[in-house]
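Peer 1: Quick one: sequence plus predicted model below, questions after.
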Amino acid sequence: MDQDERRLHSSSFGTVAVAYADHRPDYARAAVGWALGHAPGPRVLDLGAGTGKLTATLTASPASPAAADAQAALDVIAVEPDTAMLTELRRSLPTVRALSGSAEEIPLPDASVDAVLAGNAMHWFDMAVAGPEIARVLAPGGVLAGLWNVMDDEAAWVAGLARAGGSAVIGPRDTPAAWRTATAAMHLPQTGGAAHFGSPEQAEFPHGQCRTADSLVETLATRAGVLVMPEQEQEATLGRIREFLASRPETARGEFTLPMLTGVLRVQRL
């Protein structure tokens, strides 16, 4: 994808900000805990925060006493470039400090955060510019982690859904094997002297989202590949997905769990 295509796709989400907030999944708490595992302090930046899906997980009440000890004192800041997405974030999480900005221009001082997390967003960053900028705001030893929710296509019906939707719906990071390959090739540029990143680590954590056939279609309709389609093609694609879901006993009636993994790519600022 060239720069123009990347800009077109990454700027498409604001047109469906409310639907994005309503239908996109949150992130596995174990994945968030692992992402923050080496962070030297509690200051966390959610970069490219969208409507606050990852922000909400970071600020939610921890699920266990051990998690409470690790997470209770997090100081979370959200940064998002799209006005409509930022509006939804501020509406749903009014107590969170939420700023307009981007990965390439982060509105924070040097060494002001201990971790930078990005939920389903890092692949939109121009890392030639964003890498040094992220290194600038990270304290020494700070962590950069990208998190992605991917569909677990070990379930036969999920594999069928991927085929029915096509590559515009189920993209290059949307199943576990594809995610591993895509993120393994990601790297951050060295920024000179000691301010560069170490070797990347990957991990995956079980996750799931309660859906109906209709709400899963609504979820998939918020994907960039669908949003940039001509209207007729979009309707045809979503129609194929509806037909597929209606044909499967797992999804034809009532609620079901969409099996997912939250994959994490983590690097540390040296």
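Peer 2: Received the coordinates, thanks. Numbers count the residues shown, from 1 in each chain.

Peer 1: all contacts plus neighbour counts: C-alpha atoms, from now on.
Peer 2: Fine.

Peer 1: quick one: contacts for the closest residue to residue 50 other than its chain neighbours?
Peer 2: Excluding the flanking residues, the one nearest residue 50 by Cα to Cα, 6 or more residues apart in numbering is residue 85, at 5.2 Å. Applying Cα atoms under 8 Å, 6 or more residues apart in numbering, we find residue 85 in contact with 13, 14, 17, 50, 51.

Peer 1: Please enumerate the strands of this structure.
Peer 2: 43-47, 75-80, 97-100, 113-119, 138-151, 201-211, 256-268 (DSSP state E).

Peer 1: Can you spell out which helices and strands pack onto the fifth one?
Peer 2: Other helices and strands packing on strand 138-151, by 3 or more Cα pairs under 8 Å, 6 or more residues apart in numbering; DSSP states H and E, are helix 29-35, strand 113-119, helix 176-184, strand 256-268.

Peer 1: Check what contacts the second one and list those residues.
Peer 2: The contact list for strand 113-119, computed with Cα under 8 Å, 6+ apart, reads 35-36, 39-49, 53-54, 134, 137-148.

Peer 1: Against that first model, consider the following:
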Amino acid sequence: MTTDEPGSETARAKSFGAVAAAYDAARPTFPAEALTWILGPGRLQILDLGAGTGKLSAVAAALGHDVVAVDPSEEMLSLCSRLPGVVTMVGAAESIPLAHGSVDAVIVGQAFHWFEHARALPEIARVLRSNGVLGLLWNYADKVVPWVRRLDRAIMGDDFLGGKGDGFDPVPILEQSGLFSPAETTRFRHWHDLDRGGLRQLAQSHSRVAVMTESRREAVLEQINAIYESTARPPEPLRMPYFTSCYRTRPSDLANYRRALDAPVAPPL
């Protein structure tokens, strides 16, 4: 199997551009209090890395921060660029198109697990200021709720994990890099309202579904329809429970030393 065949990690990572509208319409936002916990007070220069359609950028801008959103997908960024107070740039976590020490914070929502960490973490440390902060966030549906567990099983198929675990853990990767301080972590609860079309779009926005053949995808969507029919009570929206796992960390002394050593020397006047 080539790395770009349906079902491969590369194909799944590249699939989001094709479902940008569904992603933007159906994926939940992030709680403002989660970002406040990461960033603290004051107005900051922020890089939203792997910004996608701007779910996290929108929250940061609404809190009064100056936001640059970077993502490799032009389709995703075309939606993000509509947000007030957000500047967009095409780029990758492994080669960030910003200068040394140019931002107070790097935030990553729902994307860090896609990065090539050996290259991305030095880049993140490079663009952060010495007292900056790296914040990582993931939204997870609360699979303790039976209908949410059925939804996850329909979408994930053989990858279904039921109610086990909270998903990806970035702490070992951060520790191994030596470029960041020990990470602090917490979580926040919130809910996302969906109608029938929104529930279908939520399924379509998942990379696993996006790379399916049309017949397999339609079979999954039929399961989604059945879940909506058995659970929703129109005209009330279907309230999907989420929790947001948050991690915050700062550049280590090693990262700050490397940045100072590698920073471009200003030309003579």
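Peer 2: Received, thanks. What you see is a predicted model, and the numbers here were worked out from it, not measured in a lab.

Peer 1: which of the contacts of strand 113-119 of structure 1 count as buried?
Peer 2: Using 16 or more other Cα atoms under 10 Å as the burial test, those include 35-36, 39, 41-49, 53-54, 134, 137-148 as buried.

Peer 1: which one of the helices and strands packed on strand 138-151 of structure 1 lies closest to residue 227 of structure 1?
Peer 2: strand 113-119 (18.9 Å; Cα to Cα).

Peer 1: once aligned to structure 2, how far is that closest one on average?
Peer 2: Once fitted to structure 2, strand 113-119 of structure 1 is off its aligned match by 0.8 Å on average (mean Cα distance after the TM-score superposition for structure 1).

Peer 1: In structure 2, what range does that strand match?
Peer 2: The aligned range for strand 113-119 of structure 1 in structure 2 is 103-109, by TM-score structural alignment.

Peer 1: Now do that stretch: distance to the chain's middle.
Peer 2: Put simply, stretch 103-109 of structure 2 sits 12 Å off its chain's centre (Cα atoms, centre = their mean, to the nearest Å).

Peer 1: Longest helix in structure 2, by number of residues?
Peer 2: The helix spanning the most residues in structure 2, taking DSSP state H as the definition, is helix 214-231.

Peer 1: So which elements touch that helix?
Peer 2: Against helix 214-231 of structure 2 (3+ Cα pairs under 8 Å, 6+ apart) you get helix 146-156, helix 196-204.

Peer 1: can you give me the angle the first one makes with helix 196-204?
Peer 2: Going by axes from the mean of the first three to the mean of the last three Cα atoms, to 10 degrees, helix 146-156 of structure 2 is angled at 50 degrees with respect to helix 196-204.

Peer 1: List the buried residues for helix 146-156 of structure 2?
Peer 2: For helix 146-156 of structure 2, by 16+ other Cα under 10 Å, it's 147, 148, 149, 150, 151, 152, 153, 154, 155, 156.

Peer 1: Stretch 161-180 of structure 1 now?
Peer 2: For stretch 161-180 of structure 1, by 16+ other Cα under 10 Å, it's 161-162, 164-165, 168-176, 179-180.

Peer 1: Can you give the contact residues for that stretch?
Peer 2: 148-153, 182-183, 202, 220, 223-226, 237-238, 240-241, 244-245, 261, 263.

Peer 1: Not counting residues beside it along the chain, what's closest to the spatially most central residue of structure 2?
Peer 2: With distances taken as Cα atoms, centre = their mean, residue 110 lies nearest the centre of structure 2, 2.0 Å away. Leaving aside its chain neighbours, residue 110 of structure 2 sits nearest to residue 138 (4.9 Å; criterion: Cα to Cα, 6+ apart).
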